[in-house]
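Quick one, structure for this:
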Amino acid sequence: MERETIRNAARIVLGASLVFAGISHLTFARKEFQAQVPDWVPVKKDDTVIWSGVAEITLGASLMLAQGKHKKTIGNIASAFFTAVFPGNISQYTHHRNAFGLNTNRKRFARLFFQPLLIAWALKSTRK
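Now for the predicted structure:
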């Protein structure tokens, strides 16, 4: 398989995953996502979950549909988004909040290592 084809497939899978996550923010996993909102965020937890869900749907669709020179820009935005939401993962760990089956400190801690992978995925799948 050609490298460009693999990168495009990775970009589309990441985009589809973001759309799914965004939809889950707005529907069946709303309460679960609220566990990740840090207490210091100055917006109601449910509002934060809704707006981040809308952002994920938009970002995911943008990743899937990105063409040419726009891929890199969208990849940078996705990378920034994954960086911006990382404090939520840290908050879930430090406040011992159970969500998404992350019901032990070990599981919550292990999840922290996936965020850098998402950042790398966003960047790598949108570069030539």
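
okay, CA-based contacts and neighbour counts for the rest of this
Fine.

Could you find the closest non-adjacent residue to the most centrally placed residue in the chain?
The centre of the chain sits closest to residue 82, judged by Cα atoms, centre = their mean, with a distance of 5.2 Å. Nearest residue to residue 82 in three dimensions, chain neighbours excluded: residue 119, at 6.0 Å (Cα to Cα, 6 or more residues apart in numbering).

do residue 64 as well
That would be residue 12: by Cα to Cα, 6+ apart, it lies 4.6 Å from residue 64.

number of nearby residues for the one you found?
Residues lying near residue 12 (other Cα atoms under 10 Å) number 21.

pretty sure it is in a helix, no?
Yes: according to DSSP: H, G, I helix; E, B strand; the rest coil, residue 12 belongs to a helix.

what's the spacing between it and residue 77?
Look at residue 12 and residue 77: by Cα to Cα, to the nearest Å, they are 15 Å apart.

Next, the structure of the following sequence, for comparison with the previous one:
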Amino acid sequence: MRSFLRVLLGLALVFAGTSHLTFARQDFRAQVPDFVPLDTDTTVLASGVAEIGLGSALLVTPRRHRRLVGTLAAWFFVAVFPGNISQWLNRRDAFGLDSDTKRIGRLFGQPLLIAASLWSTRDGSRRS
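Just a heads-up that it's a prediction; the model follows:
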């Protein structure tokens, strides 16, 4: 189950990253908080490249390094969470999130992505 979730998460990240660079670029711009010092489009492109890299790493990294990759992916999801909050606070429509209820509902998905990143890259043993 862990491997399945890791592969699914890796594929989702590669897909999302690719969409940052192509067909969903405008929607991702709606998530960039106003306080980010970079140009909005630059931020979208950079986060897309990061997602492709993290997703690819989740797919191909050898078992001995998966914990590190999972931790990096979890931190990435923490880092982009303010974008989800910004989209909700500023009532920016994107990705079919065209109501406050839908936008706030999405906020609850982020902790699940963080947990999936961590859980799917651990080997399941009790060691620390």
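
Counterpart of the residue nearest to residue 82 of structure 1 over in structure 2?
Matched to structure 2 by TM-score structural alignment, residue 119 of structure 1 sits across from residue 114.

ok, residues contacting the one helix or strand that match maps to?
Counting by DSSP states H and E, the element that carries residue 114 of structure 2 is helix 109-119. Applying Cα atoms under 8 Å, 6 or more residues apart in numbering, the external contacts of helix 109-119 of structure 2 come out as 2, 5-6, 9, 67, 70-71, 73-75, 77-78, 81.

can you rerun that using 7 Å?
2, 70, 71, 73, 74, 77, 81 (Cα atoms under 7 Å, 6 or more residues apart in numbering).

List the buried residues for that helix?
110, 113, 114, 116, 117, 118, 119 (16 or more other Cα atoms under 10 Å).

Tell me which stretches of structure 2 form helices.
Remark: helices assigned in structure 2 by DSSP state H are 2-21, 25-29, 40-60, 66-89, 100-107, 109-119.

before we move on, back to that, compared with structure 1, how much does the helix holding residue 114 of structure 2 deviate?
By mean Cα distance after the TM-score superposition for structure 1, the fitted helix 109-119 of structure 2 averages 0.2 Å away from its aligned residues in structure 1.

same question, stretch 3-13 of structure 2
Mean deviation for stretch 3-13 of structure 2: 0.6 Å (mean Cα distance after the TM-score superposition for structure 1).

now that stretch, how far from the chain's geometric center?
Taking Cα atoms, centre = their mean, to the nearest Å, one finds stretch 3-13 of structure 2 lying 12 Å from the centre of the chain it belongs to.

Report the aligned residue range of structure 1 for it.
Using TM-score structural alignment, stretch 3-13 of structure 2 pairs with 8-18 in structure 1.

what's the matching stretch in contact with?
Contacts of stretch 8-18 of structure 1 (Cα under 7 Å, 6+ apart): 56, 57, 60, 61, 63, 64, 125, 126.

quick one: the aligned partner of the fifth one in structure 2 and residue 67 of structure 2, what's the gap?
Looking back up the chat, that one is residue 63 of structure 1. Superposed on structure 2 with TM-score structural alignment, residue 63 of structure 1 falls opposite residue 58. Using Cα to Cα, residue 58 of structure 2 is found at 10 Å from residue 67 of structure 2.

Pick out whichever of the two has more residues nearby.
residue 58 (30 against 20).

so who does that one touch?
6, 7, 10, 69.

What's the last one aligned with over in structure 1?
Residue 69 of structure 2 maps onto residue 74 in structure 1, with residues paired by TM-score structural alignment.
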